[in-house]
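Peer 1: No letters, just coordinates:
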């Protein structure tokens, strides 16, 4: 065939195109050369043979494998690429082989379009078969391995994306620029309770909202407004978060984010539980968890609000209240039962208050009531009386009757303060006055109460400085043995000489020292001072030191006593520790153990103030005291009250039978001394013998009392 043959124009076409264009002619040429094709091509001459040779050569250069099939279903020719793609069928590609044998050897199913080659694995081919005009066909074998790998990779990526989307805790929707749904994850359908079979990608946003309304998520009356609002937000192309209240009470947080190309994505999160938790936290921040009453924070808010809204001439009352005896009840019936009592207290307080008033729990057994819109203090008094009457009735807990009372302090605005802090402080000062004077009472604040507090604060400050400046001193009052008249010992007493106030009574400053926690270091100082001073006295003269209940709670008390003895050199037998009966009421077992440890040091133990109301034979049996000191309240009236003499006689007899010495305190009259001697009391102390004196005067007192012995006509020294 000459260069001007019809083949020439095809050379300028893309390779695939001219390959397809030549396929029909190639089949016809190949059919004529079926028997002995290669030989004919080698020896034949002429244009047709040359053209067929060129066509076959072109076929072998094709990227796809081509199998030419005649009208009889036998292979006419297979290009070089076919055995490369289907190596298992390489031996069945000779011209004349039935195409079915080739397909079977290649593992091709008749209907297969794409298949993975068995050997080598991992190679994928696509098989297509097209008929030709002369009744034959062309089988095209294409290598699609790279495409399959891309598809597999894309499928894995899509699977991971689906897994990620469907395991999100938030719902997600992706919309295109025409507001059509492209993607929705499983959580979105769960939140809005929608059927994925109904709400499918392609649905418009308004249609989706309509489905959501039909599912009962929204009130149908707001459908148009809801759609308009959401579409308006989308149209503005703004990022933002909004909150949606569903018809069933759930709250959904919606986050909208525009993305390039006019698309937009929305995430949905059910925050119902978080909102409930936040509401609960907000509630608890302003309410008492046990009773549900207002707490200190809400009380402040209500007082401030009442003061701000107070009309001219009107008053606001703040009543501060605590329960009398609640601690004992709590210890007797247990804390759970005590909590039940507090809840019942709250109910009764609320029943007494009016609408607009506020009842609060401040903590423990302390409560407060804010009374608004009153014009006279009598209204506050009336409310306080109602409260006391309500709380005086027995409380029933687990079938057990519990009786309590209450004390109330009242402050009024504007005269007692113009702020929450002032009113509450003044109401509590009035309550403190009740506690000191008489439980179960009502007290209104007076300026004198504040002045007393200021004096107390000054006293506290001065007491701290008194320790640092050495203003505290020990004084000593002698104790006489009545049988012999000799001085058996001295009781060490604490005194405070204030630089401007002079001598401050122990009754005034010792309770303050105990409340401030200063009594422990003061007590340790007193022990050291007493032991050191006693070392200057004659042998056999003891020193007695009082130890308070607070000192007994100090774990270092025994070490403090031992150190005082060691540093001073005083024999332990000359130190007497005095405790009060009330100490045994706090924790009898622990106190007894501590007393035994003190006794182990060799010191003597005395029970002070015996007969003041807590006396019990059980205490004397629980610990072998060395001495019983009879309280001066029984001694002073010994010569005028027969019942006092009977009690003192009984105590002396009890001490004698238990092997304990008895000491009478507060002896001021000779007639009393005579009675004590008659009744067999072992020792006595009081102004009849000597007032307490400083350590420097002890030798003089000893000398005088030794000369007088038990004086017949002694006068106070």
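Peer 2: Structure received. Keep in mind that what you see is a predicted model, and the values were worked out from it rather than measured.
Peer 1: okay, CA-based contacts and neighbour counts for the rest of this
Peer 2: Noted.
Peer 1: Mind jotting down where the helices sit in the stretch 451-600 of the chain?
Peer 2: Along the stretch 451-600 of the chain, counting by DSSP state H, counting those that start in this stretch, helices occupy 506-516, 519-534, 549-552, 557-568, 581-586, 588-601.
Peer 1: nope, the stretch 1-150 of the chain is what I meant
Peer 2: Under DSSP H, counting those that start in this stretch, the stretch 1-150 of the chain gives helices at 7-10, 15-32, 37-43, 47-60, 81-85, 99-106, 145-166.
Peer 1: Show me how far the first one is from its chain's centre.
Peer 2: It refers to helix 7-10. 89 Å (C-alpha atoms, centre = their mean, to the nearest Å).
Peer 1: cool, and the fifth one?
Peer 2: Average the C-alpha atoms of helix 81-85, do the same for its chain, and the two points are 75 Å apart (C-alpha atoms, centre = their mean).
Peer 1: same for that helix, what does it pack against?
Peer 2: strand 65-69, strand 137-143 (3 or more C-alpha pairs under 8 Å, 6 or more residues apart in numbering; DSSP states H and E).
Peer 1: can you put these in a markdown table and add mean neighbour count and distance to residue 189?
Peer 2: As requested, these are exported to a markdown table (neighbours: other C-alpha atoms under 10 Å; distance: least, C-alpha to C-alpha, whole Å):
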| stretch | mean neighbour count | distance to residue 189 |
| --- | --- | --- |
| strand 65-69 | 26 | 49 |
| strand 137-143 | 20 | 42 |
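Peer 1: Can I get those in TSV including distance to residue 665?
Peer 2: Listed next are the helices and strands packed on helix 81-85 as TSV, based on distance: least, C-alpha to C-alpha, whole Å:
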stretch	distance to residue 665
strand 65-69	129
strand 137-143	120
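Peer 1: Next up, a structure to set beside the first:
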């Protein structure tokens, strides 16, 4: 078909006049003028579809016989795919008509109709007219869409300018401020003018706030640099929307930051200082504030209140049969408390944020992920996670958390314990499910720094037994069921008794004798070990006062006691009340306690030394790098772990255990330390210790742990030269 042919310059002029129209009327006037430039005097009519397709209206009428073209017919054509209306009445002789829809993609915007004078174009006149109308319909439709967008943008800009909310826009790619309204400058009167604020970065504005002293945040007041880093980190995490309650001077605002898909950011502050205004605004923004309530402000994850409601919803869905199974991964960080205590809570918060972000990015399969509280996270999968999938997920979580975390100039590494539980069926108890996952997590803690365990019913039985044991321990204090035992220690060369190690025994009326390796770990986990430690220290000192002055008593010190800055007072009190000479008291510390290399622990030991007591490093060589501790800490004695003697074989002096034992003895002597070996159970072991010049020995071969009365008898017997010869001679 032949199309209307016009010059390039004319086409541009026509398009601009129509595209730049500021109203529908001006748009259609420009269209009419353009048509008449080609076809002469033209009668023109334009119909526009109303909002939400509520009908059509006449937008322009320039001499058109629209009584022959009722709106009802046009509406039927445009909105209900009816027949195209024709114009047959009212046309002057020799005139021709044409019409076309205004289309934007699949959307019908309206229609235009024109009546032209007949220019005697032959048989193609109608075709040319129709092509002309369709060309202008396409141009008119695109111009009408652009006009509406411009009008909407104008209305939005006017609304932003007149809004009582303080609004500022930042450009994409950290472009800085590109718009701020008057309300924003009323909130921040210390900012420069709107023009001068253009291009300022987000962090630049916070610096101006700090200089003006309008921020009431405690961190901003005490550590402004840390506060700026926190705000910068918060801005960098912005993906969708962030909300918080912010205090500026004497006013309080709801502060919202939203990032568009293009990367631009809109910041809004709503004044909620006045109660009446606050109530009205809070009602309008209930959903926004609800989101704030359910979000952990530190990590951006959902929080515990949200999680509890979410689990209630899951329970309903399972009961109704809409959900078949649920799996829970309960995650507890290991070593996080040490990070907090060592580097401070701001550093610890940064670690939690990074771990939260890692988990979000690395475990996208989770249906829900929350920070339950402190250093605990929970993941929920709305399905049964089993087999290889479970193993892969659990190991991935452990790998994500245990990867080194770099913060400023420091790199740290922490671990995690993961408890996994699952349930299915309409009778599922989700409260029990959470308890099961928690139990499995505690079982994982017993394994290693990074481990996971899957719940099995035996764990609950063990926990019930464990809780009963805890109750019995508390009762044991009240009923004085604990008793001190003493195991003798000897000089290997002279065969003389040098002292005793104080040990605690528990005789339960029903359980019988409960081994220390059962109740001691439980007391340490439940913060009861310090009470027991004080009791042992006081009792040991009082008993040792009855011994000859050349004998000492060795007392084990727990990790909690070592980290307690008041423990030195406890030592002093025990010595004063018992009247025991300080040099008769020896405090034993296991090398595993010193793994953190805390300066506070070194200071503690030095304080004990100032009291005059002796300090020994226990379990040397058990599995940690204890050699460096010998030079770093002021130990008087080192105690070789029993595992070396246990592996020792008589007649094999070149065996690895014997060589290592000999090396430790030599090292201790070189450093001027007394060396004692524990676990002596045979004459061959004792003979070897004497041959390598080990100073002291302890073990069942020399004497088992015994009650205080028997220890006194043992002392009297040991003072007998004949007894010593009979029991300590290498030939016996």
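Peer 2: Good, I have the coordinates. A quick note: this is a predicted structure, and the numbers were derived from the prediction, not measured.
Peer 1: just to revisit the earlier point, which of the helices of the stretch 451-600 of structure 1 sits closest to residue 225 of structure 1?
Peer 2: Residue 225 of structure 1 lies closest, by C-alpha to C-alpha, to one member of the helices of the stretch 451-600 of structure 1: helix 506-516, at 68.1 Å.
Peer 1: for that closest one, which positions count as buried?
Peer 2: 509-510, 512-514 (16 or more other C-alpha atoms under 10 Å).
Peer 1: Just the residues contacting it, thanks.
Peer 2: 459-460, 463, 494-496, 519, 550 (C-alpha atoms under 8 Å, 6 or more residues apart in numbering).
Peer 1: Out of these, which sit inside strands?
Peer 2: Of these, the ones assigned to strands by DSSP state E are 494-496.
Peer 1: Just the buried subset of the contacts of helix 506-516 of structure 1, please.
Peer 2: 459-460, 463, 494-496, 519.
Peer 1: can you give me the strands in the stretch 551-700 of structure 1?
Peer 2: Listed in chain order, the strands of the stretch 551-700 of structure 1 (DSSP state E, counting those that start in this stretch) span 575-580, 604-610, 627-630, 661-664, 683-684, 693-694.
Peer 1: Could you dump those strands into JSON lines with mean neighbour count and distance to residue 231 of structure 1 added?
Peer 2: Formatted as JSON lines, the strands of the stretch 551-700 of structure 1 follow (neighbours: other C-alpha under 10 Å; distance: least, C-alpha to C-alpha, whole Å):
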{"stretch": "strand 575-580", "mean neighbour count": "22", "distance to residue 231 of structure 1": "84"}
{"stretch": "strand 604-610", "mean neighbour count": "23", "distance to residue 231 of structure 1": "88"}
{"stretch": "strand 627-630", "mean neighbour count": "24", "distance to residue 231 of structure 1": "94"}
{"stretch": "strand 661-664", "mean neighbour count": "25", "distance to residue 231 of structure 1": "98"}
{"stretch": "strand 683-684", "mean neighbour count": "26", "distance to residue 231 of structure 1": "101"}
{"stretch": "strand 693-694", "mean neighbour count": "16", "distance to residue 231 of structure 1": "96"}
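Peer 1: can you put those in CSV and add distance to residue 414 of structure 1?
Peer 2: Formatted as CSV, these follow (distance: least, C-alpha to C-alpha, whole Å):
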stretch, distance to residue 414 of structure 1
strand 575-580, 47
strand 604-610, 48
strand 627-630, 52
strand 661-664, 55
strand 683-684, 58
strand 693-694, 52
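Peer 1: quick one: contacts for the most centrally placed residue in structure 2?
Peer 2: Centroid-nearest residue in structure 2: residue 356, 3.0 Å away (criterion: C-alpha atoms, centre = their mean). Residues counted as contacts of residue 356 of structure 2 (C-alpha under 8 Å, 6+ apart) are 299, 301, 371.
Peer 1: Mind doing that once more with 10 Å?
Peer 2: 298-301, 350, 362, 369-371, 377, 401 (C-alpha atoms under 10 Å, 6 or more residues apart in numbering).
Peer 1: Please apply the same query to residue 154 of structure 1.
Peer 2: Residue 154 of structure 1 neighbours (C-alpha under 10 Å, 6+ apart): 148, 160.
Peer 1: quick one: it from residue 76 of structure 1, how far?
Peer 2: To residue 76 of structure 1, residue 154 of structure 1 is 40 Å away according to C-alpha to C-alpha, to the nearest Å.
Peer 1: Give the closest residue to the aligned residue in structure 2 for residue 309 of structure 1 in space, chain neighbours not counted.
Peer 2: With TM-score structural alignment as the criterion, residue 309 of structure 1 lines up with residue 317 in structure 2. Sequence neighbours aside, residue 323 is the residue nearest to residue 317 of structure 2 in space, at 5.5 Å (criterion: C-alpha to C-alpha, 6 or more residues apart in numbering).
Peer 1: So which elements touch the host helix or strand of residue 427 of structure 1?
Peer 2: Residue 427 of structure 1 belongs to helix 420-437 when assigned by DSSP states H and E. Secondary-structure packing of helix 420-437 of structure 1 (3 or more C-alpha pairs under 10 Å, 6 or more residues apart in numbering; DSSP states H and E): helix 296-308, strand 315-324, strand 366-374, strand 405-413, strand 442-444, helix 447-469.
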